[in-house]
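**Q** Provide a 3D model corresponding to the input given below.
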Amino acid sequence: MSDTKVYLLDGGTLVIDGYHVFWNRGPAGEIRFPVYSILVEHKDGRFLIDTGFDYDHVMKVLAFEKPIQSKDQTIPGALALLGLEPKDIDVVVNSHFHFDHCGGNKYFPHAKKICHKSEVPQACNPEPFEHLGYSDLSFSAEAAEARGATAQLLPGTTRANSTFEGIEGDVDLAKGVKLIFTPGHSVGHYSLMVDFPSRKPILFTIDAAYTQKSLETLCQASFHIDPVAGVRSMRHVRKLAEDHGAELMFSHDMENFKTYKTGTQFYS
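**A** I've put the predicted structure just below:
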């Protein structure tokens, strides 16, 4: 792992209405969008940013989002395509704890875990309009207990996947791998920028901007806690991309996702 490599782990797709993708703007109608995790192979270890959605949870709680997820699109399945297992991941970073970003956390009881210091407390006591967003509590025994639920344990696992290092502000995970604090979508949301020796950086907006159109129009998704902070974060992401000559990659943009390298392909 001498040179940095970035893999996009295809996690399947979900559906929401256009007025949720483009808040107060639309147009209405079902939009099927991708969900993916980001695996950074670095000389300092393997960093997994987000863990996608859990199909069973979505079918139980949010079946209206019509999940599609094959075996190869689960976190263990996507890693297996690369010849890896969950135990090969050193660090799991959650950009935030909405259900489509933490559903696979339970597969990593061994890994160091990182999130913004405000995200677990928010999951413990979300605003009324955030309950579906923070509905999958399998990532945290603390959040599950606070919400009257039980954190999910995999067979043979003796402890919940629930100890996190809380961070704030921009943070370097490793040389050339930087978390960018972009609040608004959630209280502790992070985007990600990765530098490479021989190509332009990649700036992953994650949910600061669902799509390219979102960023171009500064129209965020309806799932947010602070729309003013969200617009500010979108402007910040756009400026960072301009200043660093970075390629932008979006979290839930199907047209762009079709052009992204996934599976065994990688960016380096």
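**Q** going forward, measure contacts between C-alpha atoms and count neighbours the same way
**A** Noted.
**Q** looking at it, Ala229 is touching Phe181, isn't it?
**A** No. Counting by C-alpha atoms under 8 Å, no contact exists between Ala229 and Phe181, whose distance comes to 11.1 Å.
**Q** another one to check against the first:
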Amino acid sequence: MTRKYLTAMVALLGSVLSSTALSAQDLKLYVFSSGALTLGKGFLVNGAPMEPAIQVPVGFYVIKHPKGNVLFDTGNNDKIITDPGYWGAAFTALKPVNTPDVAIDTQLKKIDLTPDDITYVVVSHLHLDHGGNVAKFPKSTLVVQKSELQNFFWPEPGTGSNYVLGDVLPLRGNMTPSANAVKMLQLEGDQDLFGDGTLVVKRWVAHTPGSQMMTVRLKNTGLTILTGDNVYFRENVEQNIPPSTPLVYSTSGFYSAFEWIRREMATQKANFFTAHDPDAFKAMKKAPEFYD
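**A** Here you go, the predicted structure:
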């Protein structure tokens, strides 16, 4: 290996590290709420009681990156604010908070953004409380696992009850060459969104056939893992407790996700954010405050 080659490699590595450091320095992570659902904890956590019912948040996140704004999950469809019947029986069963202040446009205004300002919309999966508003971002690129889209329209047995057809159907183009009404990255694995290691989508089949998580590398906060429904409560990871059986597509996928998160916490001092843990969510900074 020549000295010239080594010098070039060192320069390249330095450039990559400098780029990552700059991006990480400029990143801001914001926490939002799309309202809440009311249900028994046992519906989410295996062995937990079904009574009394508890109210769980419906969280979603925005990351401001020098190269664009990234939305992780989209919450409940805003249609239920004016039309509770849009969810059918699920509205009665889940009793969602549907006041006007939880609308995603209203939430984004807290940090001076509109749906048109979002570069990527990353959905952990397409259930009604995570992919509800995916159609409200026509100028964004949707980042979704191809297997999740397939399961949305043709669900495997026992996996179709939490999808709402009207949420995603507007994304299907009509007689267009691409057959998509919006830009999409239909993934079949992981994806480094900006190529600098700060935002990495990680395919992790557990809750659904196409569930995914995302890592956010922040300068001061450190590595933060956005889990979607691959983790409901912090106790799932800390005590290795699986979710309730009806919400499990892959039991081994859940356990491997928990193990991976614990390893990242031990080796990189990582933290993880869930969408539905009421105690953990209450303790988080809420937009317009942020993590950096």
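**Q** TM-score for this pair?
**A** Superposed pair, TM-score by TM-score structural alignment, normalised by the length of the first structure: 0.86. Supporting alignment: 254 aligned residues with a C-alpha RMSD of 2.4 Å.
**Q** before we move on, back to that, pick out whichever of Ala229 and Phe181 of the first structure has more residues nearby.
**A** Per other C-alpha atoms under 10 Å, whichever of Ala229 of the first structure and Phe181 has more neighbours is Phe181, with 23 against 18.
**Q** and that one, what pairs with it in the second structure?
**A** In the second structure, Phe181 of the first structure lines up with Arg203, judged by TM-score structural alignment.
**Q** mind listing what the residue lying closest to its match once chain neighbours are set aside touches?
**A** In space, Arg203 of the second structure comes closest to Gln212 once its chain neighbours are excluded; the distance is 4.3 Å by C-alpha to C-alpha, 6 or more residues apart in numbering. Gln212 of the second structure makes contact with 123-125, 145, 201-205, 227-228, 230, according to C-alpha atoms under 8 Å, 6 or more residues apart in numbering.
**Q** what do we get in the first structure for Tyr120 of the second structure?
**A** In the first structure, the residue paired with Tyr120 of the second structure according to TM-score structural alignment is Val91.
**Q** Could you count how many residues lie near its match?
**A** 20.
**Q** OK, contacts around it?
**A** By C-alpha under 8 Å, 6+ apart, Val91 of the first structure lies in contact with 45-48, 111-114.
**Q** again, 7 Å this time
**A** Val91 of the first structure makes contact with 46-48, 111-113, according to C-alpha atoms under 7 Å, 6 or more residues apart in numbering.
**Q** now Met254 of the first structure
**A** Under the criterion of C-alpha under 7 Å, 6+ apart, the neighbours of Met254 of the first structure are 33-34.
**Q** That one maps to what in the second structure?
**A** Using TM-score structural alignment, Met254 of the first structure lines up with Pro278 in the second structure.
**Q** same deal with Leu203 of the first structure?
**A** Leu203 of the first structure maps onto Ile225 in the second structure, by TM-score structural alignment.
**Q** Of the contacts of Val91 of the first structure, which are reproduced in the second structure?
**A** Using both residues aligned by TM-score structural alignment, their matches' C-alpha atoms under 7 Å, the second structure keeps these contacts from the contacts of Val91 of the first structure: 46-48, 111-113.
**Q** Quick check on the residues you listed: which are buried?
**A** 46-48, 111-113 (16 or more other C-alpha atoms under 10 Å).
**Q** Widest-spaced pair of those?
**A** The largest separation in those, counting by C-alpha to C-alpha, is between Arg46 and Lys113 at 12.2 Å.
**Q** Ile16 of the first structure matches what in the second structure?
**A** Looks like Ile16 of the first structure aligns to Leu39 there (TM-score structural alignment).
**Q** Let me know the secondary structure of that match.
**A** strand (DSSP: H, G, I helix; E, B strand; the rest coil).
**Q** my guess is it meets Leu94, correct?
**A** Yes. Between Leu39 of the second structure and Leu94 there is a contact at 6.1 Å, judged by C-alpha atoms under 7 Å.
**Q** Neighbour count: the two, which is higher?
**A** Neighbours were counted for Leu39 of the second structure and for Leu94 using other C-alpha under 10 Å; Leu39 has more, 19 against 15.
**Q** okay, now the residue lying closest to that one once chain neighbours are set aside: neighbour count?
**A** Closest residue to Leu39 of the second structure apart from its sequence neighbours, by C-alpha to C-alpha, 6+ apart: Ala53 at 4.9 Å. Ala53 of the second structure has 14 neighbouring residues, counting by other C-alpha under 10 Å.
**Q** Then Phe139 of the first structure?
**A** Phe139 of the first structure, neighbours per other C-alpha under 10 Å, totals 27.
**Q** Please, which helix or strand holds the counterpart of it in the second structure?
**A** Under the alignment (TM-score structural alignment), Phe139 of the first structure pairs with Val168 of the second structure. According to DSSP states H and E, Val168 of the second structure maps onto helix 165-168.
**Q** Enumerate the positions of whatever helix or strand comes next after that helix that are buried.
**A** From helix 165-168 of the second structure onward toward the C-terminus, using DSSP H and E, the following helix or strand is strand 183-187. Within strand 183-187 of the second structure, the residues scored as buried using 16+ other C-alpha under 10 Å are 183-184, 187.
**Q** need these in TSV with distance to Pro100 of the second structure, can you?
**A** Shown next, in TSV, are those (distance: C-alpha to C-alpha, whole Å):
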residue	distance to Pro100 of the second structure
Lys183	29
Met184	29
Leu187	34
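**Q** Among those residues, which one sits closest to Thr20 of the second structure?
**A** Of all those, Thr20 of the second structure sits closest to Leu187, with 23.1 Å by C-alpha to C-alpha.
**Q** Remind me what the lengthiest helix in the second structure packs against, helices and strands.
**A** When the second structure is parsed with DSSP state H, its longest helix is helix 3-26. The contact analysis (3 or more C-alpha pairs under 7 Å, 6 or more residues apart in numbering; DSSP states H and E) places helix 3-26 of the second structure against strand 212-218.
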